[in-house]
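S.K.: kindly return the folded structure for what I paste below:
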Amino acid sequence: MLHTRKVFFKRIQCAVAASLALAVLPGAASAQSAEAFPSKPFRLLVGFAPGGSNDIIARVIGPRLSEALGQQVIVENRPGASGNIAVDGMLRAPRDGHTMMVCATGTLAIQPYMTKNLPYDADNDIIPVIHLVNAPLMMLVNTAVPVKDVNEFVAYAKAHPGTINFASSGNGTAGHLAGESFKAMAHVDIVHVPYKGTGQAMTDVVSGQVSLIFDQPVSSMAHVKAGKLRALGIAGTNRLKAFPEIPTVSEAGVPGFAPVGWSAICAPKGTPPAAIDRVQKEVAKVLQLPEIQQRFTNDGLEVVGGTQQDFLNFLVKDKRKWSEIVKGANIALD
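M.R.: Got it, this is the predicted structure:
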């Protein structure tokens, strides 16, 4: 009897030891995390201050994604360094799928080509999950600027070289590159003023401290409708469905000017594939909801969605486009 008990307890000890050994293996941990996903609140980081386009996009899809995942979706703003503080926060979080971010054009397609000491490797540290929207930028001026259209602005800028400032949500963002591209293509001398987010930049444009901004309609049209800003043109290839009366900058005076930004969801390298697949599929469904599509269309955004591979294919072409804009504008940041 005593011998039998010893054998029994020995088997239990071996089983426990084996389970503990398996639990500490990276592959086993990832498998367990993937199977349990989501097992706690899902954090969606935004690299800019509240009030900007990426913040608005995240808060529009957040409640519906929360319903789909069965867990609370927490939108967490980490403004600063043109979105890089949020990237750092995502890369430092556990790679269990519960922390992802709304990545913008600058994160993956601009900064890698213009920032020498970028604190992350865009091609290897970040996994593209799903393309949310394309966001044609709008060329906006404070109403105190004495111009009514793009041609008048170009003439005014040439008559006042170096005195007109344009705001952006940070160095290396789509708004920054749009301004630099306009500067080069229109042959005008305008000065860039970077902020920590669109909300802060917009405040200074509305107040008249800065004259110009290239921003997405979702965070700017309310000011246009209130008569605080004047929309001169859309920096896209086509007029927007929601604002057909506003011409493209290309047709209004600067041919070929069409730097379109975008927003997407990205995850840190090492995130369980099952978690990425689940988020991609649920977000794709949310983007197909009629009320979400209507809301984004009204905000001047073009809903994209699609598969992870669709987004990867898009990035190949988009990176090429923005790298050429960076090169053409001769911009380099330390």
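
S.K.: contacts and neighbour counts: CA atoms only from here.
M.R.: Fine.

S.K.: hmm, residue 96 is touching residue 273, no?
M.R.: No - the criterion here is CA atoms under 8 Å, and residue 96 misses it with residue 273 at 9.8 Å.

S.K.: common neighbours of these two, please.
M.R.: residue 34 (CA atoms under 8 Å, 6 or more residues apart in numbering).

S.K.: which one of the two has more residues nearby?
M.R.: residue 96 (25 against 15; other CA atoms under 10 Å).

S.K.: so where do the strands sit in the stretch 1-150 of the chain?
M.R.: For the stretch 1-150 of the chain, the strands defined by DSSP state E, counting those that start in this stretch occupy 42-46, 73-77, 99-104, 126-135, 137-142.

S.K.: and this one, please, so the two structures can be compared:
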Amino acid sequence: MHKKWKILLAATCMAGAVLSNTASADTYPSHAVTMVVPWPPGGPSDIGARPLAAHLQKMLGQSVVIDNRAGAGGNIGSNMVAKAKPDGHTLLLSSSGPFVINPYIYAKMPYDAEKDFTPISNLLQVPLVLVVNPSVPVNNLQELLAYIKEKKGDFQWASAGNGTTQHLTGELFRMTAKLDMVHVPYKGTAPAITDLLGGHVPMMFDSTIAIVPHIKAGKVRPIAISSPERSPLLPEVPTFAEAGLPGVEASAWYGLFAPANTPAEVVNTLNKATLDFMQTSEYKRILDETGSRPVGDTPENFAAFVKQEAIKWKDLVQATNTRLD
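M.R.: Now for the predicted structure:
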């Protein structure tokens, strides 16, 4: 009799747990949702995060609060979400770095980028543009390649910092074209662009978000874009493949994540709400203004994309021996 009661009690507990999980998924969200952005306010991540948060708030019926937790290349805010309760009430809106670059350039990571998160949806894919100061006597990619080779190593290029997408895209360009040039890392996009405009460095890669205003103003000359097709924002700028250098494809992408083991029902609810946001005029405005590609997808396809990106950047980091500590 005692054994039967134990079995009955265990079965009751299991049933209760199942019902509890179902109830939590059915009533999600039960309170305010925090969307962590692992960068300072006003950066490129906020361009997608704030309108998405407003839309999720409307769809989910609970407040969605942005929490900017900057530091360590995005690792601090990302780790906060990795360690959060996996119930969908703490989310991460992050760029690609903390997931597919940082694990290979930092000797120690506070989280496992592959195992500690549940991908929900990609949000934006932002191409990068190779630009030069107008004083550089070139008008297209083939002229630039010839010019750099003539310099025999006496040529500098700027980036937003070691290990950034801008830096590694530049390394991809350097390796693909077999160029000898000196990398000058800055502490962010803004100071790098300032020195580019001032003629202190002749060339850099940067996202369309940051560099297009300077292209439109005629302060820098665009050479090629890193997307597989031309950007509607810069229809006159060829892709690298069109310009004669296939293989230089890269983007700074932004996506929504939850902690690992978040219930599938909650993930699907968030994915559906995010895809709904991508049908809005606000999202289309963001695409138009940033030159981004629409990339809404299933959680499974986004997870597969992140894995592919991790392999790509890992290989490049190892080939260039890029380390931050």
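
S.K.: list the buried residues in the helix ranked longest in the second structure.
M.R.: Longest helix of the second structure, by residue count under DSSP state H: helix 2-26. Neighbour-count burial for helix 2-26 of the second structure flags 24, 25 (criterion: 16 or more other CA atoms under 10 Å).

S.K.: okay, helices next: where are they in the first structure?
M.R.: So, for the first structure - with DSSP H - the helices run 2-24, 26-36, 53-69, 84-92, 105, 111-114, 150-159, 174-186, 198-207, 221-225, 249-252, 273-287, 290-298, 308-329.

S.K.: want to throw these into TSV with distance to residue 133 of the first structure?
M.R.: TSV is the format used below for the helices of the first structure (distance: least, CA to CA, whole Å):
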stretch	distance to residue 133 of the first structure
helix 2-24	39
helix 26-36	27
helix 53-69	9
helix 84-92	19
helix 105	11
helix 111-114	20
helix 150-159	26
helix 174-186	14
helix 198-207	17
helix 221-225	17
helix 249-252	21
helix 273-287	9
helix 290-298	8
helix 308-329	11
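
S.K.: so which of the ones you listed is nearest residue 123 of the first structure?
M.R.: Residue 123 of the first structure lies closest to helix 111-114 among the helices of the first structure, at 9.0 Å (CA to CA).

S.K.: check the mean deviation of the closest one from the second structure.
M.R.: With mean CA distance after the TM-score superposition for the first structure, helix 111-114 of the first structure departs from the second structure by a mean of 3.1 Å once superposed.

S.K.: buried residues, that helix. List them.
M.R.: Quick answer for helix 111-114 of the first structure (16+ other CA under 10 Å): 111, 112, 113, 114.

S.K.: name the nearest of the residues you listed relative to residue 11 of the first structure.
M.R.: Nearest to residue 11 of the first structure among the buried residues of helix 111-114 of the first structure, with distances taken as CA to CA, is residue 112, at 55.1 Å.

S.K.: returning to what we had before: mind putting the strands of the stretch 1-150 of the first structure in TSV, distance to residue 90 of the first structure and mean neighbour count included?
M.R.: As requested, these are exported to TSV (distance: least, CA to CA, whole Å; neighbours: other CA atoms under 10 Å):
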stretch	distance to residue 90 of the first structure	mean neighbour count
strand 42-46	7	24
strand 73-77	11	19
strand 99-104	6	26
strand 126-135	9	24
strand 137-142	27	27
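
S.K.: middle-most residue in the second structure, spatially?
M.R.: residue 95 (2.4 Å; CA atoms, centre = their mean).

S.K.: do you know how far the counterpart of that one in the first structure is from residue 14 of the first structure?
M.R.: Under the alignment (TM-score structural alignment), residue 95 of the second structure pairs with residue 104 in the first structure. Here the criterion is CA to CA, to the nearest Å. By it, residue 104 of the first structure lies 50 Å from residue 14 of the first structure.

S.K.: quick revisit: show me the one of the helices of the first structure that comes nearest residue 132 of the first structure.
M.R.: Nearest to residue 132 of the first structure, of the helices of the first structure and by CA to CA, is helix 273-287 at 7.6 Å.

S.K.: once aligned to the second structure, how far is that closest one on average?
M.R.: Counting by mean CA distance after the TM-score superposition for the first structure, helix 273-287 of the first structure comes out at 1.5 Å.

S.K.: picking up where we left off before, what is the longest helix of the second structure packed up against?
M.R.: Where contact means 3 or more CA pairs under 8 Å, 6 or more residues apart in numbering; DSSP states H and E, helix 2-26 of the second structure is packed against helix 264-277.

S.K.: tell me which residues in the helix it packs on are buried?
M.R.: 265, 266, 267, 269, 270, 271, 272, 273, 274, 275, 276, 277.

S.K.: what's the nearest residue to the second one if we skip its chain neighbours?
M.R.: The reference is to residue 266 of the second structure. Excluding the flanking residues, the one nearest residue 266 of the second structure by CA to CA, 6 or more residues apart in numbering is residue 25, at 5.8 Å.

S.K.: that neighbour reaches residue 268, doesn't it?
M.R.: No - Residue 25 of the second structure is not in contact with residue 268 according to CA under 8 Å; the separation is 10.3 Å.

S.K.: what count of nearby residues applies to whatever residue of the second structure lines up with residue 49 of the first structure?
M.R.: Counting by TM-score structural alignment, residue 49 of the first structure corresponds to residue 40 in the second structure. Residues lying near residue 40 of the second structure (other CA under 10 Å) number 15.
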